[in-house]
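*Asks:* Below are the sequence and a predicted model for it; my questions follow.
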Amino acid sequence: MPARIVPMIHVSNVAATADWYASIGFEIRGTNRECEHGEIDWALLRLGESEIMLSAGGRTSSDPRREFDLYTHVDDVDALRSRLDGKAEIVEDLHDTFSGMREFIIRDCNGFWITFGQPISQ
């Protein structure tokens, strides 16, 4: 199996964050409940071929930028931007980049940035 990287984001409330990601189109592929309190402490989410994991123990932030950003390749960035209208804070709206991508950036419910991009040639 080829190596692949699946980012893990540490968040203060895994269940609420997973629900937020599901509301913008991610699929919740799996969760784990910790034994002591029965709260969800881990989740696996997917959008197309992109996966992320959520883990308990992080914090939300209103800082302009967080420790990392997610970059997600999508097939139709314009359609996705339309579907997210009013569902997420837009950091940068649709634009074409020097690297040949058409993309936009949102902030998730914990303050992390997610860029959705598509090659301009598609």
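*Replies:* Nice, thanks for sending it over.
*Asks:* Could you use CA atoms for every contact and neighbour count after this?
*Replies:* Fine.
*Asks:* Quick one: name whatever helix or strand follows the strand or helix carrying residue 46.
*Replies:* Counting by DSSP states H and E, the element that carries residue 46 is strand 40-47. Next along the chain after strand 40-47, taking DSSP H and E as the criterion, comes strand 50-56.
*Asks:* Nearest residue to residue 78 in space, please, no chain neighbours.
*Replies:* Of all residues not flanking residue 78 in the chain, residue 94 sits nearest, at 7.6 Å (C-alpha to C-alpha, 6 or more residues apart in numbering).
*Asks:* Included below, for side-by-side comparison, is a second structure:
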Amino acid sequence: MSTYTAIKLTPMLESHDIPATLKFYTTILGFTCEAKFDDLSWFSLSKDGIEIMFCMPNEHRNMPKAVMSGSLYIKTNEVKQLWEILKDQCEICYPLEDFDYGMREFAIYDNNGYLLQFGQEL
């Protein structure tokens, strides 16, 4: 196996409604759009060192709907405050809860149906 240096991981997610996705992440979650194509077929977002990219379906990957078997887990130091802000603006997967594994967290769905979890160590 060859060796290489991995610098970072940036999720590239597919969206069938790019304008709504851009609005959700910038308006509701407070991300900044760092770059986008003029036709809005792709854009890149960032917030506090986190990067996410979104693209329209294309010939290389064209799923009938947005699909991800896992979730995006975002650690924060203000999970309770974030819950209070988001709970009435988003579809909830599970509410703010303390877990035996030492995390206080909640989960929402974005406008594409992707699961976003937010957690803080207890």
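*Replies:* Great, that's in hand. Here the structure is a predicted model, which is why all the values come from computation and not from measurement.
*Asks:* all helices for structure 1, in order.
*Replies:* Secondary structure of structure 1 (DSSP state H): helices located at 14-23, 77-83.
*Asks:* Out of those helices, the one nearest residue 117 of structure 1 is which?
*Replies:* With respect to residue 117 of structure 1, and counting by C-alpha to C-alpha, the nearest of these is helix 77-83 at 6.1 Å.
*Asks:* what's the matching residue for residue 3 of structure 1 over in structure 2?
*Replies:* Using TM-score structural alignment as the criterion, residue 3 of structure 1 maps onto residue 7 of structure 2.
*Asks:* Same check on residue 94 of structure 1?
*Replies:* Residue 94 of structure 1 maps onto residue 96 in structure 2, by TM-score structural alignment.
*Asks:* Spit out the contact partners of its match.
*Replies:* Counting by C-alpha atoms under 8 Å, 6 or more residues apart in numbering, residue 96 of structure 2 touches 80, 83, 104, 105, 106, 107.
*Asks:* mind checking what the fourth one lines up with in structure 1?
*Replies:* To tie it back to what came earlier, the one meant is residue 105 of structure 2. Using TM-score structural alignment, residue 105 of structure 2 lines up with residue 103 in structure 1.
*Asks:* That match contacts residue 120, doesn't it?
*Replies:* No. Contact criterion C-alpha atoms under 8 Å: residue 103 of structure 1 and residue 120 do not qualify, at 9.2 Å.
*Asks:* which residues in structure 2 form strands?
*Replies:* 12-14, 32-36, 42-47, 50-55, 72-75, 91-98, 103-109, 115-121 (DSSP state E).
*Asks:* which residues of structure 1 does the second one align to?
*Replies:* Residues 27-31 of structure 1 are where strand 32-36 of structure 2 lands when matched by TM-score structural alignment.
*Asks:* Touching the matching stretch from outside, list them.
*Replies:* So stretch 27-31 of structure 1 is in contact with 18, 21, 22, 40, 41, 42, 43, 44, 45, 46, 47, going by C-alpha under 8 Å, 6+ apart.
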